[in-house]
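Trainee: Whatever this is, show me its structure:
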Amino acid sequence: MVRFSNNLIGLLNLLTLLLSIPVIVGGVWLSKQGSTECERWLEKPVIALGVFLLLVSIAGLVGACCRVSWLLWLYLLVMFLLIVLLFVFTIFAFVVTNKGAGKVVSNKGYKEYRLGDYSNWLQKRVNNTKTWNRIKSCLQGGDLCYDFHHQFLNYTVLQFSKQELSALQSGCCKPAEDCQFIYNNSTNWTKGTAAYNNTDCDAWSNDPNILCFNCQSCKAGLLQNLKTDWKKVAVVNIIVLVFLIIVYSIGCCAFRNNRSENWKY
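Mentor: Below is the predicted model:
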């Protein structure tokens, strides 16, 4: 029974070590295959995560199975810091995604999104020109509005108005309802001659490379997507936190066993 906690920690870290290998391979593959800035940006965090898992797993595996107390102590320290960071991030994710939601448009199947409805912290991130240009290139490179255009190309204005669009489609691929543009097709609209109160109306272009990617509504659509994803991540984080706390507790037992055996010798 004394050795059970050591063996269990060793087994868990062996599984984590095996998991880190495909993560590292995936990061290297992205670096070779990535054709857009989004994919090239993603490779570094993926490789860093894989290397981190590999090193921590080796420390826990050797520390528990070979009775190397200082390695197991280092492993427990890293685990403790990871638990704290994950807890802080989970709270932060809930706080910054608490505000913001789509506005229902009368007689329309889709919603529209306003940047001012979201948290100030998120607004500052997307209002940074350098950051937004990087995000915009990712959205354009991902064929978001190209697919949108072909999906609704032959729809009448009535058919189009009944569609349930995603936040990004609504914010980036079509003009705001305030503009009152004349519908030609899903990504082609005729502007009126009146002055617009909504700055997104002037930012709109029928150029498929521009559309509403420079609009505030596009930034809001991205934040709505981000809010949805972060909510899901936060729930997963809670589950991971419970698992890490259990592993940390078993690790503490293994560390105590190591110290007890060292005292005996």
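Trainee: C-alpha only now, for contacts and for neighbours.
Mentor: Will do.
Trainee: What is the helix or strand where residue 140 lies packed up against?
Mentor: Using DSSP states H and E, residue 140 maps to helix 129-141. When contacts are defined as 3 or more Cα pairs under 8 Å, 6 or more residues apart in numbering; DSSP states H and E, helix 129-141 sits against helix 37-65, helix 120-127.
Trainee: what comes into contact with stretch 178-197?
Mentor: 145, 148-149, 152-157, 160, 173-175, 198, 201-202, 206, 208, 211 (Cα atoms under 8 Å, 6 or more residues apart in numbering).
Trainee: returning to that earlier point: just the residues contacting the helix holding residue 140, thanks.
Mentor: Contacts with helix 129-141, where a contact means Cα under 8 Å, 6+ apart, come from 36-38, 125-126, 209, 213.
Trainee: after it comes which helix or strand?
Mentor: That would be, after helix 129-141 and using DSSP H and E, helix 144-151.
Trainee: Buried residues of that following helix, list them for me.
Mentor: 145, 148-149 (16 or more other Cα atoms under 10 Å).
Trainee: Which elements pack onto that helix?
Mentor: By 3+ Cα pairs under 8 Å, 6+ apart, helix 144-151 packs against helix 167-172.
Trainee: and the strand or helix carrying residue 18, which residues are buried?
Mentor: Following DSSP H and E, one finds residue 18 within helix 4-33. Buried residues in helix 4-33, counted by 16+ other Cα under 10 Å: 5-11, 13-14, 16-17, 20, 23-24, 26-28, 30-31.
Trainee: and if you look at stretch 245-262?
Mentor: 247-248, 250-258.
Trainee: Another for comparison:
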Amino acid sequence: MAVSNNLTAILNFIAFMCSIPIITAGIWLASKPDNECIHWLRWPVVFMGISVLLVSLLGFVGAYWKKEGLLGVYLVLMAILIVLLLVLLILAFVVTRPNGEYHVPGLAYHEYRLEGFSPWLRNHITSSDYWGRIRTCLADSSICPKLSQEYITPNDFFAAHLSPIESGCCKPPTICGFQYTSPTSWISPSNQAVDADCFMWNNDPSQLCYNCNSCKAGLLGNLREEWRKANIILIVTVVVLIWVYLIACSAYRNAQTEELFHRYKQGWA
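Mentor: This next block holds a predicted model:
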């Protein structure tokens, strides 16, 4: 039984180490300017990582001090956490699979269409119930103002690899035919294209294109890129956790069998 407990303790140390990349990925996501404006998306991965850390510590304590009750609780809780992580991964993959970006010839950056993204994601982030708060948060951020410091000439700007949110919120859509003055200041043409975003653009730094569909699409594009990067870390970590959990279950069963066999021998003695 001592061998099984030692093995379980080692496995829980590995699970403890797995919590570190989960927490790191969650903090990275939460630190992004766009996620700062969407509060309910900021911390779920961090909470999951902390939960894995605490549960793995519980399992380590149970194995090291031979507390079978704690090991049983650990196995149940870890199974729940693995299921929740799998659900989070599947949900994140499904809602970030559609991609609303399109390439504008002659420009280094892409632009984004709202219709190209997941309907669920669109409805939960860009609806009128949420967008007012998100729009205010984006306008108060440094996302657009910093572009004027980074790009001076039109050539610099049009050759820049803008993030989706910079492309969608900080400038008018290319189809509108505006003339470049600075990254956040544009001259309206005499004949604008028939696109609602063209009429929403305003050179006022507090307005810009924050009310545009292109800005909403840019925000979704940013979320998509960030969550798909985080998913790579989460997938690898979940695979390791499942492997650790299956071996821990086997070690726990072996320990139970050894204990029953030991009691059976004592009874006959």
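Trainee: quick one on the thing from earlier: may I see the buried residues of helix 144-151 of the first structure arranged in CSV, with distance to residue 139 of the first structure as well?
Mentor: What follows is these, written out as CSV (distance: Cα to Cα, whole Å):
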residue, distance to residue 139 of the first structure
145, 8
148, 12
149, 14
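Trainee: residues contacting residue 53 of the second structure?
Mentor: Taking Cα under 8 Å, 6+ apart as the test, what residue 53 of the second structure contacts is 15-17, 19-20.
Trainee: one step back: could I have the buried ones of the contacts of stretch 178-197 of the first structure as ChimeraX selection syntax?
Mentor: Selection of buried members from the contacts of stretch 178-197 of the first structure for ChimeraX, criterion 16+ other Cα under 10 Å:
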select :145,148,149,152,160,173,174,175,201,202,206,211
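Trainee: In helices, which of the contacts of stretch 178-197 of the first structure fall?
Mentor: 145, 148-149, 157, 160, 201-202 (DSSP state H).
Trainee: quick one: contacts for the equivalent of residue 227 of the second structure over in the first structure?
Mentor: Aligning on TM-score structural alignment places residue 227 of the second structure opposite residue 230 in the first structure. Contact analysis of residue 230 of the first structure by Cα under 8 Å, 6+ apart lists 93-94, 97.
Trainee: Repeat that for residue 204 of the second structure.
Mentor: Taking Cα under 8 Å, 6+ apart, one finds nothing in contact with residue 204 of the second structure.
Trainee: That one and residue 7 of the second structure: what is the separation?
Mentor: Distance of residue 204 of the second structure to residue 7 of the second structure, given as Cα to Cα, to the nearest Å: 63 Å.
Trainee: Make sure I have this right: the match of residue 227 of the second structure is in a strand.
Mentor: No: Residue 230 of the first structure is assigned helix when assessed by DSSP: H, G, I helix; E, B strand; the rest coil, not a strand.
Trainee: what number of residues lie near residue 266 of the second structure?
Mentor: A count of neighbours around residue 266 of the second structure, defined by other Cα atoms under 10 Å, yields 9.
Trainee: separation between it and residue 253 of the second structure?
Mentor: From residue 266 of the second structure to residue 253 of the second structure the distance is 20 Å (Cα to Cα).
Trainee: Over to residue 86 of the second structure?
Mentor: 25 Å.
Trainee: same deal with residue 183 of the second structure?
Mentor: Residue 183 of the second structure is 64 Å from residue 253 of the second structure, by Cα to Cα.
Trainee: For the residue nearest to residue 258 of the second structure when sequence neighbours are not counted, grab the count of nearby residues.
Mentor: Of all residues not flanking residue 258 of the second structure in the chain, residue 1 sits nearest, at 6.0 Å (Cα to Cα, 6 or more residues apart in numbering). By the criterion of other Cα under 10 Å, residue 1 of the second structure has 16 neighbours.
Trainee: Next: residue 111 of the second structure.
Mentor: Using other Cα under 10 Å, residue 111 of the second structure has 24 neighbouring residues.
Trainee: contacting residues for it?
Mentor: 101-104, 164, 167-168, 173, 214, 218.
Trainee: Look at it and give its secondary structure.
Mentor: Put simply, residue 111 of the second structure is strand when judged by three-state DSSP.
Trainee: Could you find the counterpart of it in the first structure?
Mentor: In the first structure, residue 111 of the second structure lands on residue 112 (TM-score structural alignment).
Trainee: Its match and residue 211 of the first structure, how far apart?
Mentor: Counting by Cα to Cα, the gap from residue 112 of the first structure to residue 211 of the first structure is 16 Å.
Trainee: can you check residue 16 of the first structure too?
Mentor: 45 Å.
Trainee: How about residue 105 of the first structure?
Mentor: 20 Å.
Trainee: repeat for residue 130 of the first structure
Mentor: Counting by Cα to Cα, the gap from residue 130 of the first structure to residue 211 of the first structure is 19 Å.
Trainee: which one of the helices and strands packed on helix 129-141 of the first structure is the most hemmed in?
Mentor: Of all those, helix 37-65 has the most neighbours on average by mean count of other Cα atoms under 10 Å, namely a mean of 19.
Trainee: Off-centre distance for that helix?
Mentor: Relative to its chain's centre, helix 37-65 of the first structure lies at 18 Å (Cα atoms, centre = their mean, to the nearest Å).
Trainee: now the angle from that helix to helix 129-141?
Mentor: 100 degrees (axes from the mean of the first three to the mean of the last three Cα atoms, to 10 degrees).
Trainee: so where in the second structure does whichever helix or strand comes after helix 37-65 of the first structure end up aligned?
Mentor: Once helix 37-65 of the first structure ends, the next helix or strand along the chain (criterion: DSSP H and E) is helix 69-96. Residues 68-95 of the second structure are matched to helix 69-96 of the first structure when aligned by TM-score structural alignment.
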